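*Asks:* only the shape, not the letters, is given here:
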């Protein structure tokens, strides 16, 4: 598709009406025509229940084909706010209150505290009932009572209406509301489809959560925009992944590095399935991918790994390594891939190549600002550029390297350490499977360097072994003063490792 669509409905349902678009295990495929009908019927149902285009609708539903279709349909008629089904009662209460949800759309058979919270807050509950005909993603909505009087009339051009509402991760402060318009999302889907050379012959295996921008835009919307299809097996499960891969006949998938690592851990047991695959590429985003992991995956599948750089405020993608024959640079997140990308100093001046500063972006996919947060917007935008909070530099060829988060940088007695640099060195040790470096409070230095490490199965290494390994490669002040060995590294709901607060989550400090 050459033209950028105006809204989610147009993006999702244009193309060959008879073509399969949503597929899933043991279900019949949904076609483009079927998806268009599903979207239109859902929007009519929302209007009959009194839901307006600018209302915020919380969605609680497990991943799979119905969640994919549900997001596309709800966002076409209101502002969709997908929430993690694993949230606790207090989290549902916070998020639904913060977005001022008009209704909760929830999986009919899901026993969730979200129901009780909605009742307490006076929010209407609408159940999602799968169609008995077994078509992937086909559903109906059932509500006990309307939200308000039925809404009539054509809403006209909705390209600048908010289609998706998400929160920032909130690792350092109260989570901020990020409203993204149809125009933002369509622009980002177009950017990703163009970067990856997606076409109607491509199919993506969706393993990223569909309450996260990476899954919603990086995998779902980009595929649909290109005229391709998606295979929605359900929530990620490394034990089931290779079975899904064999059944789905996909040409690519996108995941975070921790998922890639988990998949790699099962590859040896699934050599026949791996050998039969014809993947065009594998994509990684939302966190830094160690170059060693990238090389191992490329060797496994015999296809390139494309590392990209994204964030919620940019409707996902900002930069990406290109497909061959263009050069991919492991350790970088590639070239600007949609929005303008630059590096800025503290005074707001853009910096030349090779100079490190804060990464800034601007473009059609970038949010216009946080909701209900003028203070955050004032600090987030400078001269029309959005400040990402990431530190990095652009080399002479235009490739972007991220050196860390401004708030993740470890300040050890005035010495600034980028945790990623220590991660990369520890990952080179033959016994190390996963690592996260983080700040440890220190009485005299303010902060010290610490690391949590998962060892490879059957491998052994002591804290002194790893400290000696790092000391031979990095300056002494960058060597972790404490290394803890763990069976699992605590992660956020989307599978990303969150360095801030890691010492507390691991029980090292109170």
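*Replies:* Now that the structure is in, tell me what you want to look at. Predicted, not measured: the structure shown is a model, and the values here were computed from it.

*Asks:* going by C-alpha atoms from here, please, whenever you check contacts or count neighbours.
*Replies:* Noted.

*Asks:* ok, residue 237 - how many residues close by?
*Replies:* Neighbourhood size, residue 237 [other C-alpha atoms under 10 Å]: 14.

*Asks:* ok, it - contacts?
*Replies:* The neighbourhood of residue 237, defined by C-alpha atoms under 8 Å, 6 or more residues apart in numbering, contains no residues.

*Asks:* same thing but 10 Å
*Replies:* 207, 244, 259, 262-263 (C-alpha atoms under 10 Å, 6 or more residues apart in numbering).

*Asks:* quick one: buried ones out of those?
*Replies:* Neighbour-count burial (16 or more other C-alpha atoms under 10 Å) applied to those gives 207, 244, 259, 263.

*Asks:* farthest-apart pair in those, please.
*Replies:* In the buried ones among the contacts of residue 237, two members sit farther apart than any others by C-alpha to C-alpha. They are 244 and 259, at 14.6 Å.

*Asks:* can you map out the strands along the stretch 401-510 of the chain?
*Replies:* Using DSSP state E, counting those that start in this stretch, the strands of the stretch 401-510 of the chain run over 410-412, 415-417, 432-442, 446-455, 482-485.

*Asks:* now the stretch 201-350 of the chain
*Replies:* Going by DSSP E, counting those that start in this stretch, the stretch 201-350 of the chain shows strands at 203-206, 229-232, 252-255, 282-284, 305-311, 316-320, 335-336, 340-344.

*Asks:* this is the other structure I want to compare:
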């Protein structure tokens, strides 16, 4: 198990925080201390997550003692954190100031639930994805089988542990007896790159936004002698950037992996190990998992190059959703995850995401993909986002794009063959992002509603 390791790893370095290094044996000693503080009996622990030794040790202590841990990113403000506490009534709150005993009540908790993760970024929504130990272990094993993680590797955290991708990086490296450099600096900061070079980091993970920024800052011109491979997930990265990163990896004898996942599948579901040849593919399902495509009637699609809704099956599919502590009493897990993404597969069985089922609008009955609109904006050299309803298309364009909005609207109207009255274009300061670096569409919609009055 990734949270219970063999004794022959005892002298391996497990975690590094600044100049502090803990071996696996020393990390386990710290875990034992936290287990003693939390006590016996199955409890609900709200963990305010930082990428530090304490958060890792508390997380592991909860898994080893069969407590349920609700992972909350440290960036979540106090009022939103308080709402989560009202909804879930945790027995313990753990933050940067220590462990704080809260409710003494013995909650009724499904024996399978182990971890609660949010999919809503920094909104503070009480909706959580409930994951079991089996989910976490299956995903850690699947990732470890698909990536070249070795005991000698050192990865660096670039994403919060409260985000499924970030947590998956930690789990998969613990699964392999590797080392984790715990970092809270932005990948665009000098401190991040100093730490990466000082500790001879061999891998890191990123989301589309972080790679777009890094490419602009000259990542592909760097000589990173110790870096063996790097991964991208957390959304679709534009083809041109995938190709640039794949070329960079090939030129420096490194590996680049494009991945696909959702919190509802514990994290990553697919790995594309050939992005230089198939830059728009998500590749194949991880070991233990499988994809299928279904049509609008729910029937399986057997033909290649036919679009359908992407469905995933595997032991890493969540137990279900929860909105409050009451929902944690019992789950009826589904046998498969309907991802909400549209996809097709090629003759070799590779999968390609073609859109998001919910990311379509139909003004005048015309079906318009909001993802396609954003791709078109990129092709025009515009940083922007698209949203809307079945009456109007709303486009937000970053002021840094320096384009005349009227001209852009005319081009877009011609591209979509849509009446100009159905297109609203607004100027925005910047693309809103969640704490994990994903596009924050709820915040964007709120911004549009404020601008439009």
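*Replies:* Ah, there it is. Note that the coordinates shown come from a computational prediction; the quantities given were computed from them, not determined experimentally.

*Asks:* JSON lines for the buried ones among the contacts of residue 237 of structure 1, including distance to residue 274 of structure 1?
*Replies:* Shown next, in JSON lines, are those (distance: C-alpha to C-alpha, whole Å):
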{"residue": "207", "distance to residue 274 of structure 1": "17"}
{"residue": "244", "distance to residue 274 of structure 1": "12"}
{"residue": "259", "distance to residue 274 of structure 1": "16"}
{"residue": "263", "distance to residue 274 of structure 1": "11"}
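
*Asks:* which one of those residues sits closest to residue 332 of structure 1?
*Replies:* Nearest to residue 332 of structure 1, judged by C-alpha to C-alpha, of these is residue 259 at 19.4 Å.

*Asks:* contacting residues for the aligned partner of the closest one in structure 2?
*Replies:* Using TM-score structural alignment as the criterion, the counterpart of residue 259 of structure 1 in structure 2 is residue 210. Shown in contact with residue 210 of structure 2 (C-alpha under 10 Å, 6+ apart): 158, 186-188, 216, 232, 436-438.

*Asks:* from the residues you listed, which ones fall inside helices?
*Replies:* Judged by DSSP state H, the contacts of residue 210 of structure 2 include residue 216 as members of helices.

*Asks:* emit the PyMOL select command for whichever of the contacts of residue 210 of structure 2 are buried.
*Replies:* Per 16+ other C-alpha under 10 Å, the buried members of the contacts of residue 210 of structure 2 correspond to this PyMOL selection:
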select buried, resi 158+187+232+436+437+438
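
*Asks:* and residue 133 of structure 2, how many neighbours?
*Replies:* Using other C-alpha under 10 Å, the number of residues around residue 133 of structure 2 comes to 18.

*Asks:* oops, could you answer that again for residue 198 of structure 2 instead?
*Replies:* Applying other C-alpha under 10 Å, I find that residue 198 of structure 2 has 9 neighbouring residues.

*Asks:* still on that earlier bit, how far away is the match of residue 259 of structure 1 from residue 237 of structure 2?
*Replies:* Note on residue 210 of structure 2: its distance to residue 237 of structure 2, by C-alpha to C-alpha, to the nearest Å, is 10 Å.

*Asks:* and residue 166 of structure 2, by the same measure?
*Replies:* For residue 166 of structure 2 relative to residue 237 of structure 2 (C-alpha to C-alpha), the value is 17 Å.

*Asks:* do residue 197 of structure 2 as well
*Replies:* Noted for residue 197 of structure 2: a distance of 26 Å to residue 237 of structure 2, by C-alpha to C-alpha.

*Asks:* and these two? which has more neighbours close in?
*Replies:* Each of residue 197 of structure 2 and residue 237 has its neighbours counted (other C-alpha under 10 Å); residue 237 has more, 19 against 14.

*Asks:* what residue of structure 1 takes the place of that one?
*Replies:* By TM-score structural alignment, residue 237 of structure 2 lines up with residue 289 in structure 1.

*Asks:* and that match, what does it touch?
*Replies:* 256-258, 260-261, 307-308, 330-333, 420, 424.

*Asks:* run the last query once more with 7 Å
*Replies:* Counting by C-alpha atoms under 7 Å, 6 or more residues apart in numbering, residue 289 of structure 1 makes contact with residue 257.
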